[in-house]
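Visitor: Just need the structure, nothing else, for what follows:
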Amino acid sequence: MKNKKLLAVLPVMTLLISTVVGCESGSKKEGQPTSTAAATPSASPVTLTVEVFDRGVQGQPDLNNNTWTRYINENFGKPNNAVVKFVPVPRSQEIDKLNVLMAAGEAPDISFTYDSATVSRYAKVNGIIQLDDILAKHGKELTNYLGKTVLSYGLFGGKQMAIPAKRTSLAWNGMFIRKDWLDKVGMPVPTTRDELYNTLIAFRDKNPGGVDRVIPWGLAATGMNYNYGNLGESFWGKQSEEEFVTTPSWLRPGNKDALKFLNKLYNEKLISPDFALDKTAKQADADVTNGKVGFLIANWDYPLRQSISEPLKANVPNANFVPIDTFKNSEGKYKKIAYNENGVNIFIPKSSKNAELAIKYLNWMSDPKVLFFLQYGQEGVNHKMVNGIPQVINQTGDNMQTSNLNLDLTLVVNGVELGDPQKNIKALAASAPGLEDAAEKSYKINTTDTYTNFFYDTPSESNIKFGKTLGDMDKQMTDKLIVCKPAEFDSLYDKLVAEYMAAGGQTVMDENVKIYKAMQSNKK
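Guide: You can find the predicted model right below:
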């Protein structure tokens, strides 16, 4: 089902889920975990600083004073004579902001990023603390919870420099289409690229929603939560495993044709006209919730989430997004990327004076009761049990979670954690009330015919040096190629790719080959 040997570099999509959940806290409730041993009460409390993403969610509570932060300080802070202070970092600028904080020696005691190249760079310059000894002393439960495979993603040069979160949900992107629009234009669910193209034309010409400025395919700027999914995979030609793993996507056979297809769609007014200017995805969200969009690709459950589905239903009661699989390749497969078992990379900056307390905090968090409370809160107040699965019932005020299931606070896990994979899937689907069947179907589609990013067990010096620059170029190149005039596409593609390779792409590729060959040799 999933080939974990494939793919070296793909853009990392951010899971921006705005499901909001809540709970009561303050005093210890029944079912809350036993806290760690108390420190000497006469000593002054130690301040443990922890990074938290500021996602700019409308109506969000104080990120340092809400139901969840008070619970953390009551159940971990007080018994350890500590105050846990959260340091907000804008989600859209997290790497740039983190670099500034690290350079100034002001990064939080517990910092994190989804970008492994950034962690590699910090490890290379001796900017973060090696964690092997501290984990052995204070992280027994944490180590047991994550397991050897997940922890291996945090090894750099054979040393534990980061603590990867366990990812329980492996689905990445998802494709959705307005079934009510299909019914109005008399067309079936598209199952191939050509069928989708014809459907988008029908949406444009017939405007089945009767809206002003119909948008057949809703997009935002590259890197935001509206994207192209596995369109590229449906064009890719054959490569050896080594070529596929080490070669940037720009040189992959068929990649140019995939971008040319998107350029064709844009110039035929089948894609959001101003998508390249939408660098927050707010315009795309507005277009979707106002019923203007017929097809989109985003996170595997995005239009089913309450933050999208509820305003859409209020504006267009009959709107009905359904999951589909439409980008079939030449082998008749719907190849698509899925997440690896690891999630966000947690690390402790060298400037931290509280490394042991930081590991104790993560160790405390790995307790199943702590994770459950932070994700779902108190039964009867923040969730109810339905067929053994918790369902959210309070999502406002101090109980609001600015990321799905408090992703930004439950750092040791990315995704729901109920201790059983099938329950986890049911719980994920339950976050889309009334649309549970569609959510389960989408999860199944997007965990079939999948591959994952290839994990290099040795830090790439060139990727550390050029990774950020090349990542920024990736986004700019893609957007430029989609919106250019068709007659200019071929020459522009070749020019931009040459610039990309000269800016570090060739160096990264050469080192990828070197590391890959060494890894294969070590297996013999």
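
Visitor: Please make it C-alpha for all contacts and neighbour counts, starting now.
Guide: Will do.

Visitor: At which residues are the helices of the stretch 1-150 of the chain located?
Guide: For the stretch 1-150 of the chain, the helices defined by DSSP state H, counting those that start in this stretch occupy 67-72, 94-103, 116-124, 132-138, 140-152.

Visitor: quick one, which of these is nearest to Thr222?
Guide: helix 94-103 (16.7 Å; CA to CA).

Visitor: To compare against the first, here's the next sequence to fold:
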Amino acid sequence: MKKVVMPASCIALSLALILQGCSGSAGSETSEGAQGQGTVEPVGTYPLVKEKQTLKVFTKQDVNVEDYETNEFTKWYENKTNVHVDWEIVPNAAIKEKIQVKLAGGDLPDVFMSSPITDSQMVGYGSQGLFLPLNDLIEQYAPNVKKMFEKAPYLKHYLNTPDGNIYSIPNVGETYHSTMPKKMWIYKPWLDKLGLQVPTTTEELYNVLMAFKTQDPNGNGKADEIPLSGADGTNNGHNEPESFVMQSFIFFDRANYLMLDNGTVEFAADKPAYKEGLKYIRRLVQDGLLQSDAFIQDRKALTALAEDPAGSRLGAATALYWGNLTIDNGPSGRYKEYVPVPILAGPDGQRIGFDRGYAVDNGHFVITKNAKNPPLAMRWIDWFFDEENKLQEGWSDYLGQEGIAWKKPDPGVKGLDGRPAKYQTIIPFGTKNNNRWAQTAPRFQHEDFRLSQAATPDAQTEIRLLEATKNLYKPYSAHEKYVPHLYFSDEDLARFGDLQKNITTVVQDFMLKFVTGTLDIENDWPKYTKELENAGLQQYLQIIRDNYAKLEK
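Guide: Take a look at the predicted model:
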């Protein structure tokens, strides 16, 4: 796909238009009114206020943070800004329900931070005035956020809602390996024992799995091996088997079953290529190569196969990375023994890699109407969007304190990208501690910054994932087929939610029945397509196409 480089003047103009939103709108006036409610020191100076103020922050609990009140970064940032945080910490399992209760009851914090505010909530509650428009606040008080918009022009799809206002600041981590999350991992000790190579085509995969089933690779004399498995895909582990397999047949986005075909939004899950993919999956299940439970079991059951105390019983599995099918850094060491399988060439040689681009978590910083000093809230969050400055100051919300949680690398140490490294972790990621906020606050981690981590043994996870994605997945990227993020009007959103739910139910129900043999793919295909039409497929597509056309304009 051709890469277009915009001149700096065009980028600046685009940013100005994004921040301007709907010129003269009620949102702009509300923003100006909100700014008059509090005082803040000039941009670029600290502390943010002369007399200490309190910011009420609602956020979800990061399991790797011991105590937000006594956290070392909390204390450092309060001293720097003169802003005390009054925390409301909610467990991840209860966060969505708690947000809805807050919004419905009017008991609002000053800000929602790293809480999953949905698009529909932003559009609905933003238009009602519960969330403040951020356009003017960003323009006047958030130079780092503005720089992020310039460096990441793809964010334009996530910013302005239909009324022209920006109601949230996203969390942006340009994680290279996460752009193509539909991966497969195969157990190398079994390959080595049977003298096999990592498969590169769908037929080679079939043959390898058949060998796993019939040649006793775990050597216990029992036919107890599970050649291939997965999990139900309801978490972010990308464990669902169909998403990896379909990359050999058609562009497949399990989130919505949509794809772009020559600029037109199309539905993938009724196309002949999708049907052929189902036939291949059915063949694997029918011949005992793909565990039928792979579509419905949870990740815990999948991990139990790989981490069986008597030896792994799992030949291969689909997952974002090995830690979603084994115990990462676990005592068995099996997390090191599962190696990546490339996107497989299908029967006609096609490889159509699902590439979603950089993951953007929208709705991660929202200022509510209850905020006593909106400019202060904006200046407070803006600091988090400059990773280079954090290294210079010796403190990072994500890394922690220099000398305790991370350090500057010795001369000559290379980063993940082969260039001089900028930072080296001391406390590994995923370790519970009280020196940092981990992933609590939104931030902008540009790809160049992420790859500047020292390529030391502690960084083996990033190194392995970078190499696998670069060599085995990116060459087959079909990102041009990915339908970007879309906002909907209140009217469209009300219809779209029900339509998408109904269509998703039909696709998933029939997929499971087709691959397990409850229904015959050929004979029952007309029944499936009729159910899709009854669920509102054409209305669903029309809403998407209309809103995509607006986006393109």
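
Visitor: where does the TM-score land?
Guide: The TM-score (TM-score structural alignment, normalised by the length of structure 1) is 0.75; 469 aligned residues with a CA RMSD of 4.0 Å.

Visitor: Rebuild the helices of the stretch 1-150 of structure 1 as a markdown table, extending it with distance to Ala276 of structure 1.
Guide: Listed next are the helices of the stretch 1-150 of structure 1 as a markdown table, based on distance: least, CA to CA, whole Å:
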| stretch | distance to Ala276 of structure 1 |
| --- | --- |
| helix 67-72 | 36 |
| helix 94-103 | 21 |
| helix 116-124 | 26 |
| helix 132-138 | 44 |
| helix 140-152 | 36 |
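
Visitor: Adding mean neighbour count, write those helices out as JSON lines.
Guide: Below are the helices of the stretch 1-150 of structure 1 laid out as JSON lines (neighbours: other CA atoms under 10 Å):
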{"stretch": "helix 67-72", "mean neighbour count": "22"}
{"stretch": "helix 94-103", "mean neighbour count": "16"}
{"stretch": "helix 116-124", "mean neighbour count": "21"}
{"stretch": "helix 132-138", "mean neighbour count": "15"}
{"stretch": "helix 140-152", "mean neighbour count": "17"}
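
Visitor: for those helices, which one sits closest to Gly229 of structure 1?
Guide: With CA to CA, the closest approach to Gly229 of structure 1 among the helices of the stretch 1-150 of structure 1 belongs to helix 116-124: 21.6 Å.

Visitor: what's the average distance of that closest one to structure 2?
Guide: In the superposition with structure 2, the average deviation recorded for helix 116-124 of structure 1 is 4.9 Å (mean CA distance after the TM-score superposition for structure 1).

Visitor: now the angle from that helix to helix 94-103?
Guide: If you take axes from the mean of the first three to the mean of the last three CA atoms, to 10 degrees, helix 116-124 of structure 1 sits at 10 degrees to helix 94-103.

Visitor: Which strands or helices does helix 116-124 of structure 1 pack on?
Guide: Applying 3 or more CA pairs under 8 Å, 6 or more residues apart in numbering; DSSP states H and E, one finds that helix 116-124 of structure 1 contacts strand 342-347, helix 461-483.

Visitor: What lies in contact with the first one?
Guide: Outside strand 342-347 of structure 1, the residues that touch it by CA atoms under 8 Å, 6 or more residues apart in numbering are 110-116, 119, 128-129, 150, 153-154, 161-167, 411, 413-414.

Visitor: now the angle between helix 140-152 and that strand, please.
Guide: 110 degrees.

Visitor: And the helices of the stretch 1-150 of structure 1: which comes nearest Asn3 of structure 1?
Guide: Among these, helix 140-152 comes nearest to Asn3 of structure 1, with 16.0 Å by CA to CA.

Visitor: who does that closest one touch, helix- and strand-wise?
Guide: strand 163-167, helix 355-365.

Visitor: hang on, the earlier thing: relative to Phe235 of structure 1, which of the helices of the stretch 1-150 of structure 1 is closest?
Guide: Closest among the helices of the stretch 1-150 of structure 1, using CA to CA: helix 116-124, at 27.9 Å.

Visitor: got a list of contacts for the closest one?
Guide: 95, 113, 128, 156, 161-162, 345, 347, 459-460, 463-465, 467.

Visitor: Swap in 10 Å and give it another go.
Guide: With contacts defined as CA atoms under 10 Å, 6 or more residues apart in numbering, helix 116-124 of structure 1 is touched by 95, 98-99, 102, 112-113, 126-130, 153-157, 159-162, 164, 344-347, 349-350, 458-468.

Visitor: Please apply the same query to stretch 488-506 of structure 2.
Guide: 119-120, 123-124, 127, 161-163, 254-257, 269, 487, 509, 511, 528-529, 531-541, 543-544, 546-548.

Visitor: Out of those residues, which sit inside helices?
Guide: 119-120, 123-124, 127, 509, 511, 528-529, 531-534, 537-541, 543-544, 546-548 (DSSP state H).

Visitor: Separate out the buried members of the residues you listed.
Guide: 119-120, 123-124, 127, 511, 528-529, 531-532, 537, 540-541, 543-544, 547-548 (16 or more other CA atoms under 10 Å).

Visitor: Now restrict the contacts of helix 116-124 of structure 1 to buried residues only.
Guide: By 16+ other CA under 10 Å, the contacts of helix 116-124 of structure 1 give 95, 98, 102, 112-113, 127-130, 153-156, 160-162, 164, 344-347, 349-350, 458-468 as buried.

Visitor: and stretch 455-462 of structure 2, how far apart are its ends?
Guide: 8 Å (CA to CA, to the nearest Å).

Visitor: which of the helices and strands packed on helix 140-152 of structure 1 sits most buried?
Guide: Highest mean neighbour count among those (mean count of other CA atoms under 10 Å): strand 163-167, with a mean of 26.

Visitor: can you tell me what part of structure 2 that strand aligns to?
Guide: Mapped onto structure 2 using TM-score structural alignment, strand 163-167 of structure 1 covers residues 169-173.

Visitor: who touches the matching stretch?
Guide: 113-114, 134, 138, 145, 148, 152, 155, 158-159, 358-367, 378, 381-382, 385, 439, 441-447, 450.

Visitor: Lovely, talk soon.
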